[in-house]
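J.: Here you go, sequence then predicted model.
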Amino acid sequence: MVKERARILVVGGGYVGMYTALRLQRRLKQELRRGDAEITVVTPDPYMTYQPFLPEAAAGAISPRHVVVPLRRVLGGCRVVAGEVKSVDHAHRTAVLATLATEEKGGTEHLAYDELVLAPGSVARTLPVPGLADHGIGFKTVEEAIGLRNHVIEQMDIASSTRDPAIRDAALTFVFVGGGYAGVEALGELEDMARYAARYYHNIRPEDMKWILVEASDRILPEVGEEMGRYTVTELRRRNIQVLLRTRLESCADRVAVLSDGQRFPTRTVVWTAGVKPHPLLAATDLPLDARGRVRCTAELTVQGTEHAWAAGDAAAVPDVTAAEPGKETAPNAQHAVRQAKVLGDNIVHALRGEPLETYAHRYVGSVASLGLHQGVAQVYGRRLKGYPAWFMHRAYHLSRVPTVNRKARVLAEWLLAGLFKREIVSLGSLEHPRAEFELAAGGKHPLDPDTDPKGSS
């Protein structure tokens, strides 16, 4: 039984935030009913995004609605607040929030708590590359994934309808920066989709398109091992995709990608997936951080030297007790985040009930990556797979991990239907400007008018 009423604040609604709250909700069911406990989840978006499915959502293999999990439905015993935590004063157990309501008034509100779970995740790690802020496209949210799909199809529409070879060449050149999971999987799925879509354009052939992967290191997909990384490079190049290793993007100003090896590519598409960094919120707390800006944690997922504070996932530096090398930390990936959340939820309950805490220990089992339909690479328990078996394992693994039976059934149904019917190649870019037609009819300027849109049409 909980010793006293506990107000638990969970910051973030991603893997760690959702699964921790779900665990607490199950373990503290009786306390929640009696009012002895209260769980508040603060997240900018009231849904959890299953990021491994973003490439397939971008390629149209999965509906965007099935890549996200509505938190209010899953966390029925919790209070879900759509907002952003701006700072945390843990010494006084207070967090400063900005919600839609407070932002309209230009203010914030304070939320008191007893136990803090810090899981805001990470944000894209960008560099001061000229033109990146104006022309770059991220790939971390479902909105970005669908926007990128629409953008790629729109570029094919532009190339098909113009007689200007310079515009056509720029529209059909797609540059992806970053050779990790996000970059390689997004490139593989979208190239596969565009190659299929080209058959419906009378004047575009797959070989007319240029797909370029830029990676600063000497290998891609380090998670699947060096051998599988080399295989992936070979496979991508076989598909006429340029893989440029030890190369950096120097500039993308004026819609020209300038690389460190001197190559220049006029392009209307630069996708930035060059890593992540800890959420800026962490710097606005009074909790101890490591050199990389993550919260220092113990193997029990408590914040080092701090009572009533917990963290896990991308935001936390968690010791890897299974590693042979002392001082090594767990990798910031979904495999660890989901398992850490389970231990974290249990440990909060243990702490509230005065019980001993559990140690988080999980040996990394391997990685899988998709390179497009029926193509993939994997290294699991030391075994290497490639091609169709790796692609099938990728789908089977992530289907087993996507939250809720509802989502599993819907994703599986979509995959089965995709095997019976042709791909959808419709661009719904107009969804990004739902009032465009009405504004035009009302006498205003179209939002995509170059005079009103400094970035120009996407």
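T.: Perfect, thanks for sending it. Numbers count the residues shown, from 1 in each chain.

J.: contacts and neighbour counts: CA atoms only from here.
T.: Fine.

J.: and residue 23, what element?
T.: helix 15-27 (DSSP states H and E).

J.: State the next helix or strand along the chain beyond that helix.
T.: helix 29-34.

J.: Go through that following helix and flag the buried ones.
T.: 31, 32 (16 or more other CA atoms under 10 Å).

J.: same question, stretch 308-327
T.: Neighbour-count burial for stretch 308-327 [16+ other CA under 10 Å]: 308-321.

J.: Pipe the residues you listed into CSV and attach secondary structure per row.
T.: Formatted as CSV, the buried residues of stretch 308-327 follow (DSSP: H, G, I helix; E, B strand; the rest coil):
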residue, secondary structure
308, coil
309, strand
310, strand
311, strand
312, coil
313, helix
314, helix
315, helix
316, strand
317, strand
318, coil
319, strand
320, coil
321, coil
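
J.: For the helix holding residue 23, which outside residues touch it?
T.: 10-12, 32, 39, 41, 48, 71, 74-75, 77-78, 117, 119-120, 312-313, 334, 337-338, 340-342, 344-346, 348-349 (CA atoms under 8 Å, 6 or more residues apart in numbering).

J.: returning to what we had before: could you single out the nearest of the buried residues of stretch 308-327 to residue 153?
T.: Of all the buried residues of stretch 308-327, residue 153 sits closest to residue 314, with 32.8 Å by CA to CA.

J.: and the comparison structure, right after this:
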Amino acid sequence: MNTVTRPRILVVGAGFAGVACVRRLERILGPREADLTLATPHSYQLYLPLLPQVASGVLTPQSIAVSLRRSRRYRTRILPGTAIGVDLKAKVCVVQKITGDLVYEPYDYIVLAPGSVTRTFDIPGLADNAFGMKTLAEAAYLRDHVITQLDLADASNDPAERAARLQFVVVGGGYAGTETAACLQQLTHEALERYPRLDPTLIKWHLIDVAPKLMPELGEKLGRSAEEILGRRGIEISLGVSIEKAGPTEVTFTDGRVVPTHTLIWTAGVTASPLIATLGAETVRGRLAVTPEMAVPGHDGVFALGDAGAVPDLAKHQEGAICPPTAQHAMRQGKVVADNVIATLRNQPMRPYVHKDLGLVVDLGGTDALARTLGVELRGVPAETVARAYHWAALRTNVAKTRVMTNWTINAVAGADFVRTGFQVNKRLKDFEHTSMYLTPEQVREHVAAQDADSPAR
């Protein structure tokens, strides 16, 4: 017999969208109005925009991992695992816990915000030899790896090995790739005085992208400024170029160049979580088709947003326009989805999501930064001030704000350090993208049906 008397709200994913939704639900809903569950493998929200600063050592990993349990209204049950399938008809979500066990989580309302996974385009050798930059573990490991290359190059007497270890390739000319290349180049530049045996001219950073422009979101002027800043710092930019194949000690570009390197960092785009494919619902560019209220048509109580939902961009007044999967949109969508879930619970009308971008900030390390806010373009120190103020204000807890500000201050005063922690074993992109765990729509139905047969009283 089912003894549940309150509606069950399940939120999948603890990114910007999922956390914003949960926090608003906790604030507005009374404890007896609904039971809240958040399915996520980690009990923290990762502040992704500052991940390049973790990779470069400006920030410690813990400073941008914002605890989900630090909330005055905290009452959400956290289910530590990854949602690998959803049966929309049975209203059951299959979750693989961090122990490997499967949990069949029933719901009355589900908010899908599982984030995204790295898109690799099936390039030979990429998953085995490239590094990603989407998780805290990847950023921390990448920092260790870059410092390891400096150590090995410094100790080597082989000119070919030394040159290969001091070449670094970053693929992806968006925010993640550009900021990662800039911040890590800054790290290797500052390291030179600690490695007197290294020839500075041997350290080479390559930033490549198949697109014709670097960070097109910046616009013509700021985009050109970004290229000038990176070029001045010795980063070689190649546009209209991608990777043909990747090996452990060299990378082949699509223009025929072969670059000897032990460091290939892949940030060339993401795609919606494989969870979306398990629903068997209509998609738009890989994301779930949703209404302006972020509801999935034809399925009561199902909402999708962020990287998972193709949310119509009503602010653009352009047919077919959908909101880009940015943190700025995700945070605001999370609040609107929470309001719409509550409206559905209370038999009130839902409201559509409408939001116009307030601007953008790009931190290129040191005092190099670019910003466009409220139509005003900034460069250098003013842009750096705006960028850090924006990120600092967006951090959800005072503890996170204190840690980040402390790290920034220490780094400004003491400079970078070049310590390898050695906490992680050798890993590449394939070791962080656990896409094989997801079920097909047929497998989801089979699993849920088998569970129902074993537990008829569920």
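T.: Everything's here; your move. Since the model is a prediction, treat every value here as computed from it, not as a measurement.

J.: For the helix holding residue 23 of the first structure, give me the average deviation versus the second structure.
T.: Comparison of helix 15-27 of the first structure with the second structure after fitting gives an average deviation of 0.9 Å (mean CA distance after the TM-score superposition for the first structure).

J.: and that helix, how far from the chain's centre?
T.: Centroid separation for helix 15-27 of the first structure versus its chain: 19 Å, with CA atoms, centre = their mean, to the nearest Å.

J.: Could you do stretch 347-367 of the first structure as well?
T.: With CA atoms, centre = their mean, you get 25 Å for stretch 347-367 of the first structure.

J.: ditto for stretch 166-173 of the first structure
T.: With CA atoms, centre = their mean, you get 28 Å for stretch 166-173 of the first structure.

J.: what's the matching range in the second structure for it?
T.: The aligned range for stretch 166-173 of the first structure in the second structure is 160-167, by TM-score structural alignment.

J.: Distance check, residue 146 of the first structure against residue 374 of the first structure.
T.: Separation of residue 146 of the first structure from residue 374 of the first structure (CA to CA, to the nearest Å): 22 Å.

J.: between those two, which one's more packed in?
T.: The neighbour comparison of residue 146 of the first structure against residue 374 (other CA atoms under 10 Å) goes to residue 146, with 23 against 13.

J.: check which helix or strand covers the more buried one.
T.: Using DSSP H and E, residue 146 of the first structure falls in helix 142-161.

J.: repeat for residue 342 of the first structure
T.: Per DSSP H and E: helix 334-352 holds residue 342 of the first structure.

J.: Give me the buried positions along that helix.
T.: Those would be 334-350, 352, for helix 334-352 of the first structure by 16+ other CA under 10 Å.

J.: Which stretches in the first structure count as helices?
T.: 15-27, 29-34, 54-58, 71-74, 100-104, 132-135, 142-161, 165-171, 181-197, 226-238, 334-352, 388-401, 405-418, 436-441 (DSSP state H).

J.: Please produce TSV containing those helices, extended by distance to residue 292 of the first structure.
T.: As requested, the helices of the first structure are exported to TSV (distance: least, CA to CA, whole Å):
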stretch	distance to residue 292 of the first structure
helix 15-27	19
helix 29-34	37
helix 54-58	26
helix 71-74	30
helix 100-104	31
helix 132-135	23
helix 142-161	26
helix 165-171	37
helix 181-197	21
helix 226-238	26
helix 334-352	18
helix 388-401	29
helix 405-418	35
helix 436-441	43
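
J.: Identify the residue of the second structure aligned to residue 256 of the first structure.
T.: Under the alignment (TM-score structural alignment), residue 256 of the first structure maps onto residue 250 of the second structure.

J.: and what of residue 349 of the first structure?
T.: Using TM-score structural alignment, residue 349 of the first structure sits opposite residue 342 in the second structure.

J.: Which residues lie in contact with the counterpart of residue 113 of the second structure in the first structure in this structure?
T.: Residue correspondence to the first structure (TM-score structural alignment): residue 113 of the second structure is matched to residue 119. By CA under 8 Å, 6+ apart, the contact list for residue 119 of the first structure reads 10-14, 16-17, 311-316.

J.: residues in the first structure matched by the longest strand seen in the second structure, start to end?
T.: The residue-count maximum for a strand in the second structure (DSSP state E) belongs to strand 77-87. Aligned by TM-score structural alignment, strand 77-87 of the second structure falls on residues 79-89 of the first structure.
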